[in-house]
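[1] this is the structure alone, sequence omitted:
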């Protein structure tokens, strides 16, 4: 029995939910291993990137071959093997053209590869976020990804007192925020021993707020810590928030309190389809 099977049996026997899979990076290598679903989402987001990469690679191979042939001819001409009729100026011009094309194509290829790496890293982080667990007021468990297409999730992370204050500010605008399908999750980054962060308990909270179940608390905190490290920010005291689009993509994030007033510019979701712009979100 391998270690994965043992871990799954252990989690099922203790009644705890398995932790979401994280993106694995091989040590000593800059290459990142991504799940197939992440790669497919990357292809769908940038469908012509693969064609561009293939084209750049083919053109670089052609330019490199031409450069090698011209270099051989140039050396032969300089050594006198081509005779007095050898056009040195034309050979140098061809050499410069092939070299310039090779450099330009290499630059474009590198930029596209870097853009793909950044895109896949972002999608992998979104996939990790989508796998994190939530608990509704009726004790039903679900994952963040289950809210795609229905809610604009706002994650509030920070000290318990700050999270409680931010939730209270959202409650003051609850009616308008609910009309815009805003759904909030409070995540205390330290133990809430005083019970400052209120838990969703009423039926009305089903479409408004969720909590983080205890088995998934470490995974949530680890995710927030990773995001803060990537951003080069210390949010242990100032707290932070992450706002998602209705399609599950990250719209924006920031330190400190959530700008709830700014979210009132989001389009209202009244359950009726009025056109393809219904799900276009702002930069809040």
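    On my side now, so go ahead. Because the structure is predicted, anything quoted here is derived from the model rather than measured. Numbers count the residues shown, from 1 in each chain.

[2] every contact and neighbour count from this point should use C-alpha atoms.
    OK.

[3] where do the helices of the chain begin and end?
    For the chain, applying DSSP state H gives helices covering 3-14, 36-45, 49-78, 88-130, 160-172, 174-179, 217-231.

[4] for residue 188, which of the ones you listed is the nearest?
    helix 160-172 (4.9 Å; CA to CA).

[5] flag every buried residue along that closest one.
    160, 162, 163, 164, 166, 167, 169, 170 (16 or more other CA atoms under 10 Å).

[6] which outside residues touch it?
    156-157, 177, 184, 186-192, 196-198, 239, 257-258, 260 (CA atoms under 8 Å, 6 or more residues apart in numbering).

[7] any of those residues buried? List them.
    Of those, these count as buried by 16+ other CA under 10 Å: 156-157, 177, 184, 186-189, 197, 239, 257-258, 260.

[8] ok, second structure coming up, stack it against the first:
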């Protein structure tokens, strides 16, 4: 810092012609000038720039350190650049998955006592570990011939109890931590689902999360033939599905055989628009408003398929298997299964969105 003040004194600013006062340089300019002169001095002395970077990072503020890093990167020494690159690569660590505050808050709501349990687990492990150390010291003293007034058998029994307690509470803590990570991972997947986009039949584009509290998404996935069969089986329940806020999202997971172009593949998605869905029989005719409100088209289907593949991998279901996933009003997974959704059961378990019944608006059995 003496060198910095010396350079500050030598770098007085120009005098004002009107007042004769000396313009004082700013703090940032003083810092940069001092570092430049110190850097040149160390280069003349033969000190490698990588050593100067490590030394001055602990002395000077971060602003000077950043300027010094820029000066070191422009130095002609190939050895200095190579040393800096190796150090930067060596500091790399594996990144842990990051979850949003909403996901962590939801995890706390779903398991409110987990933090308390983990605290007591750690406290009991610490107590058992301390007891183990104390008992080990007594056993060692007894084996060396020092009489401490306690039988060796009793000390060994206490030692076994302490070790068993530590092992049990460590196992419970690890199981609770695994459950917490699995829950956070599930909530993270639900959040990623909420970021996926949908196109309603009125051409409005929305995210799945924006429909929470207003619609229960029922995602059906499979080949084009399966999608057509699912929509055909849901026709008798359209009115009751709309009353319960159900929104069917058909997702084609593979192209139909013999598809010649992307237009043909898009039309094979069924499904996704009113024009491509077959005309309902006379006994299942519904009004236009019901027809518009009961299904939506997934946008950016590759992202939808990626999310679905993660779900199927966790459930250990083969890729390409026709599945359905029913969501609650809050966006959580309510039920899932293979094949065609059980429409009669879904309609029976879910209450209407509006009405006078006590169970209206509830998500039913989970």
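    The structure has been received and is ready for your questions. Just so you know, these numbers come straight off a predicted model, no measurement behind them.

[9] mind checking the TM-score on these two?
    The pair, once superposed, lands on a TM-score of 0.81 when counted by TM-score structural alignment, normalised by the length of structure 1; 253 aligned residues with a CA RMSD of 2.4 Å.

[10] the most centrally placed residue in structure 1: what's it in contact with?
    In structure 1, the residue lying closest to the centroid (CA atoms, centre = their mean) is residue 122, at 2.3 Å. The contact partners of residue 122 of structure 1, by CA under 8 Å, 6+ apart, come to none.

[11] what lines up against it once you look at structure 2?
    In structure 2, the residue matched to residue 122 of structure 1 (TM-score structural alignment) is residue 186.

[12] state the distance from that match to residue 332 of structure 2.
    9 Å (CA to CA, to the nearest Å).

[13] check residue 341 of structure 2 too.
    For residue 341 of structure 2 relative to residue 332 of structure 2 (CA to CA), the value is 17 Å.

[14] got it, and residue 251 of structure 2?
    For residue 251 of structure 2, the distance to residue 332 of structure 2 - CA to CA - is 19 Å.

[15] cool, and residue 194 of structure 2?
    10 Å.

[16] and for residue 294 of structure 2?
    Separation of residue 294 of structure 2 from residue 332 of structure 2 (CA to CA) stands at 19 Å.

[17] out of the two, which sits in the more crowded spot?
    Set residue 294 of structure 2 next to residue 332 and count neighbours by other CA atoms under 10 Å: residue 294 wins out with 24 against 19.

[18] how about that one, what's its partner in structure 1?
    Using TM-score structural alignment, residue 294 of structure 2 sits opposite residue 208 in structure 1.

[19] just residue 195 of structure 2 next, same as before
    By TM-score structural alignment, residue 195 of structure 2 lines up with residue 131.

[20] burial of that match, as a residue count?
    The burial count assigned to residue 131 of structure 1 is 19, neighbours taken as other CA under 10 Å.

[21] what's the answer for residue 33 of structure 1, then?
    Here the number of neighbours of residue 33 of structure 1 (other CA under 10 Å) works out to 15.

[22] now do the one 4 residues further on
    When neighbours are defined as other CA under 10 Å, residue 37 of structure 1 has 12 of them.

[23] ok, it to residue 220 of structure 1 distance?
    For residue 37 of structure 1, the distance to residue 220 of structure 1 - CA to CA - is 21 Å.

[24] equivalent analysis for residue 273 of structure 1, please.
    Distance, residue 273 of structure 1 to residue 220 of structure 1, using CA to CA: 34 Å.

[25] which of those two has more neighbours?
    Shown here are residue 273 of structure 1 and residue 220; by other CA under 10 Å, residue 220 has more neighbours (25 against 10).

[26] surely that one and residue 132 touch.
    Yes: using CA atoms under 8 Å, residue 220 of structure 1 makes contact with residue 132 at a distance of 6.8 Å.

[27] residue 330 of structure 2 reaches residue 210, doesn't it?
    No: using CA under 8 Å, residue 330 of structure 2 is not in contact with residue 210; the gap is 10.3 Å.

[28] tell me the contacts of residue 304 of structure 2?
    Residue 304 of structure 2 neighbours (CA under 8 Å, 6+ apart): 193, 196, 251, 298.

[29] then residue 312 of structure 2?
    Residue 312 of structure 2 makes contact with 318, 319, according to CA under 8 Å, 6+ apart.

[30] and the buried ones among the contacts of helix 160-172 of structure 1, which of them are in strands?
    156, 157, 184, 186, 187, 188 (DSSP state E).

[31] mind putting these into CSV with distance to residue 109 of structure 1?
    CSV is the format used below for these (distance: CA to CA, whole Å):
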residue, distance to residue 109 of structure 1
156, 39
157, 39
184, 41
186, 42
187, 41
188, 43
